[in-house]
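Novice: Give me the fold of what follows.
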Amino acid sequence: MAPAPYAFVEHDAIRAQLDRADHLRDDPAALSALWPEAGVILLDHDGLALADEQRRLCAPRGTDLTGGPGGVGAAVFLGLDAQGRAWFCLDAELTAFQAPGRSDLRGAATHWPRFEAALFAQARAVQHWRQRHRHCGACGGALQFHKAGWLARCTQCALEHYPRTDPAVIVAVSDGERLLLGRQSSWPARRYSTVAGFVEPGETLEQAVAREVLEETGVRVRHCQYLGSQPWPFPGSLMLGFIAHAHPDEVRTSDELEDARWFTREEVRAAQAREADPSLDDGEGLLVSPRLSIARWLIDRWAAGDAGGA
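Specialist: Below is the predicted model:
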């Protein structure tokens, strides 16, 4: 099964592929009954998923592992698929299960089927939160996990902690004729992408769009429109995608960007063509974001003239 583009993005389907089944998280008996036939994603300490020789997902059934969902080290319940099969994730070190390979999240997003990649993204985000939340931020007490891994309760003050998702805006900025793109120094040569940044406390999404674009490029946003979102578990963000209409200001760079500039539709479409046919790449011109990201989805929509009139 070939992966769909934008592996974590579900702009074309409101209905999720996984029922997270929150009502089961507090039902140990029901989870134990689901465990034997459940699929279990095993993650190592670095967040890599166990995989086969071709780096495809290697997810044993619960019955292939020792004990139940609590007895093998508090497996995290992810949800039920369309066939009613349960899915869990578990630290690989807590089992004796062996697999020949590993896959990172970016590789999975590119090569795995969308459902498996989305499960991996969910599992990795929860694992990252659990690894970094061992003690209560209020009193320092040790935390214990409940609700099938989705709630941490302090053993001293009883304060409850939940997985954190950080909202970030990502925006395709246009002056009507051109698209504003920037690049970081760590990126491959010639690669540019859309402007992005985290939402600050007390700020609306629209205010965050205008502030981030101005801070990073000096361009003034006139107004913006929300288009779609993408979970971005690197380690725990939610990317909120916008198209913004801006003044045709001269671009200046900031500490965050090595370079930023306006690109014409012809330049963006040429970059798309180079990706589709590498033989067209002569080592010159723009390279755009990989297809696993919402940044690329925004760029493609603008290049096609389908971005709120921008």
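
Novice: For the rest of this, base every contact and every neighbour count on C-alpha atoms.
Specialist: OK.

Novice: helices or strands up against the top strand by length along the chain?
Specialist: Among the segments of the chain that qualify as a strand by DSSP state E, the longest is strand 221-232. Packing contacts for strand 221-232, counted by 3 or more C-alpha pairs under 8 Å, 6 or more residues apart in numbering; DSSP states H and E, involve helix 205-217, strand 237-246.

Novice: how near is the residue most central in space within the chain to T165?
Specialist: With distances taken as C-alpha atoms, centre = their mean, W232 lies nearest the centre of the chain, 1.8 Å away. According to C-alpha to C-alpha, to the nearest Å, W232 and T165 sit 9 Å apart.

Novice: With A303 instead?
Specialist: 30 Å.

Novice: what's the answer for F97, then?
Specialist: Distance of F97 to T165, computed by C-alpha to C-alpha: 31 Å.

Novice: which of A303 and T165 has more neighbours?
Specialist: A303 (20 against 16; other C-alpha atoms under 10 Å).

Novice: related to what we said a few turns ago, residues that sit against both of W232 and T165, list them.
Specialist: With contacts taken as C-alpha atoms under 8 Å, 6 or more residues apart in numbering, the residues that reach both W232 and T165 are L238.

Novice: tell me which element A96 falls in.
Specialist: Under the criterion DSSP states H and E, no helix or strand holds A96.

Novice: nearest residue to it other than its sequence neighbours?
Specialist: Of all residues not flanking A96 in the chain, L65 sits nearest, at 7.8 Å (C-alpha to C-alpha, 6 or more residues apart in numbering).

Novice: Surely the one you found is in contact with T95?
Specialist: Yes - counting by C-alpha atoms under 8 Å, T95 is a contact partner of L65 at 6.8 Å.

Novice: compare with the first, here's sequence two:
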Amino acid sequence: MGDAVPFPQRLDGFAFAGSPAFDRADALRADAAALRGLWPDARLLVLDGEGRAAADAEGRVLDLGGARLGGGPGASTFLGLSAGQAWFALEAATLSGVDVPRWIDLRSAAAQWPADLASLFAYARGMLYWHARNRYCGVCGGSVAFDRAGFLGHCAKCGNDHYPRVDPAVIVAVSDGERLLLGRQPGWPPRRWSVVAGFVEPGEAPEQTVVREVHEETAVRVRACRYLGAQPWPFPGALMLGFEALAEADEPRVDGELEDARWFTREEIGEALSRDGSEPEGLLLSPPISIARSLIRHWHANGAMLTRA
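Specialist: You can find the predicted model right below:
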């Protein structure tokens, strides 16, 4: 046997990764009696039509429980259990008699709330976004009713069932062995650059997407790639699959989604990672809550784990 290939260092430091201790408790979703029993002691996340969460005056998650609302779960979505306590998500339109001092968006919550709460917020936002855009059957146009605590949409007209979905996408730190490839999208803040990303197409493996997307967007040819980690990205419902890739030292060319792409040296990346964004000039990278930033930081700290033969 040959030498073992070391497993890549796990990416961390980005938001919405969830907690291993959180139990989604799938078996309870169809148990209406059990959910009613959990409701009085449950914690609730209330989201408005813009996907913002109810918060107190200081911007912390609103301390709202099932006992305060009374009744039962009704049309709320059961998220799961944390240390035995149930969490539900519900739309603000269904809420009455509760004063909400402030509404907080998901990016702000990711920067201010504990990581597990921000992950729950992202989870809730993804579920309610799916509900809001699937009230009618995509097959026949009939009305959809949600069952299994919000995880099943059923069309009474044609009988088709609908399930929550996410859109897989790759996001990749591409290196030629010495430099890192970054691109710019039109409409981004001035000086902002990030790693290449794109959605997985039907019939395509993520590794194939890496090769295709990098070449389509930058004309750079990828030789090899390796998966490093994933981030749920609920804007609105993607799953970002993080890769590192080794590529030829091709001159980047753009013709489509990106307005520019170029190679950056390790020194340039290091200087950018040291900035807080308030500086009047210099390269700006993706925000700290994103897996993009973690991929860039990982490359800068470790270099490309993939090396040329």
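
Novice: what TM-score do we get after superposing?
Specialist: Once superposed, chain against chain, the TM-score is 0.92 (TM-score structural alignment, normalised by the length of structure 2); 295 aligned residues with a C-alpha RMSD of 1.4 Å.

Novice: Map the residue nearest to A96 of structure 1 across to structure 2 for me.
Specialist: Taking TM-score structural alignment, L65 of structure 1 has L69 as its aligned residue in structure 2.

Novice: Run a quick neighbour tally on that match.
Specialist: For L69 of structure 2, the count of nearby residues is 16 (other C-alpha under 10 Å).

Novice: Repeat that for D63 of structure 2.
Specialist: 11.

Novice: One more: E213 of structure 2?
Specialist: Count around E213 of structure 2 with other C-alpha under 10 Å applied: 22.

Novice: Against G242 of structure 2, how distant is it?
Specialist: For E213 of structure 2, the distance to G242 of structure 2 equals 13 Å [C-alpha to C-alpha].

Novice: Which residue ranges of the stretch 101-250 of structure 2 form helices?
Specialist: 106-112, 115-132, 206-218 (DSSP state H, counting those that start in this stretch).

Novice: Tabulate the ones you listed in JSON lines, adding columns for distance to G153 of structure 2.
Specialist: Below are these laid out as JSON lines (distance: least, C-alpha to C-alpha, whole Å):
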{"stretch": "helix 106-112", "distance to G153 of structure 2": "25"}
{"stretch": "helix 115-132", "distance to G153 of structure 2": "8"}
{"stretch": "helix 206-218", "distance to G153 of structure 2": "28"}
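
Novice: Figure out which of the ones you listed is closest to R29 of structure 2.
Specialist: Closest approach to R29 of structure 2 among those (C-alpha to C-alpha): helix 115-132, 13.9 Å.

Novice: which residues touch A74 of structure 1?
Specialist: Contacts of A74 of structure 1 by C-alpha under 8 Å, 6+ apart are 90, 148-149.

Novice: Return the residue of structure 2 aligned against A304 of structure 1.
Specialist: Using TM-score structural alignment, A304 of structure 1 sits opposite A301 in structure 2.

Novice: Just give me the mean distance for the strand or helix carrying its match relative to structure 1.
Specialist: Using DSSP H and E, the element containing A301 of structure 2 is helix 291-302. Superposed on structure 1, helix 291-302 of structure 2 shows a mean distance to its aligned partners of 0.4 Å (mean C-alpha distance after the TM-score superposition for structure 1).

Novice: Isn't the residue nearest to the centre of structure 1 up against L238?
Specialist: Yes - applying C-alpha under 8 Å, one finds W232 of structure 1 in contact with L238, separated by 5.5 Å.

Novice: Quick check, L34 of structure 1 in contact with A86.
Specialist: Yes - using C-alpha under 8 Å, L34 of structure 1 is in contact with A86, at 6.2 Å.

Novice: ok, the two, which is more surrounded?
Specialist: A count of neighbours by other C-alpha under 10 Å puts A86 above the other of L34 of structure 1 and A86, at 26 against 19.

Novice: Look up how far T95 of structure 1 lies from the more buried one.
Specialist: Applying C-alpha to C-alpha to A86 of structure 1 and T95 of structure 1 gives a distance of 19 Å.

Novice: try A303 of structure 1
Specialist: To T95 of structure 1, A303 of structure 1 is 48 Å away according to C-alpha to C-alpha.

Novice: Over to E10 of structure 1?
Specialist: Distance from E10 of structure 1 to T95 of structure 1, counting by C-alpha to C-alpha: 33 Å.

Novice: and if you look at R220 of structure 1?
Specialist: 54 Å.

Novice: So which of those two has more stuff around it?
Specialist: With neighbours defined as other C-alpha under 10 Å, R220 of structure 1 and T95 compare such that R220 has more, 22 against 14.

Novice: and that one, what is it in contact with?
Specialist: R220 of structure 1 makes contact with 210, 213-214, 246-247, 249 under the criterion C-alpha under 8 Å, 6+ apart.

Novice: and if you look at C136 of structure 1?
Specialist: 142-143, 154, 159.

Novice: which of those are buried?
Specialist: Of the members of those, the ones counted as buried by neighbours, 16 or more other C-alpha atoms under 10 Å, are 142-143, 154.

Novice: Identify, from those residues, the entry nearest to A30 of structure 1.
Specialist: Here the nearest of the buried ones among the contacts of C136 of structure 1 to A30 of structure 1, counting by C-alpha to C-alpha, is L143; it sits at 24.3 Å.

Novice: I figured that closest one was touching H135, is that so?
Specialist: Yes - if you go by C-alpha under 8 Å, L143 of structure 1 and H135 touch, sitting 5.3 Å apart.

Novice: Touching both of these two, which residues are there?
Specialist: The contact sets of L143 of structure 1 and H135 overlap at C154 (C-alpha under 8 Å, 6+ apart).

Novice: ok, back up a step: just the buried residues from the contacts of R220 of structure 1, in PyMOL please.
Specialist: Command for PyMOL, covering only those of these found buried under the criterion 16+ other C-alpha under 10 Å:
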select buried, resi 210+213+214+246
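
Novice: For G197 of structure 1, state which of the contacts of R220 of structure 1 is nearest.
Specialist: Of those, the one sitting nearest to G197 of structure 1 (C-alpha to C-alpha) turns out to be V213, at 8.8 Å.
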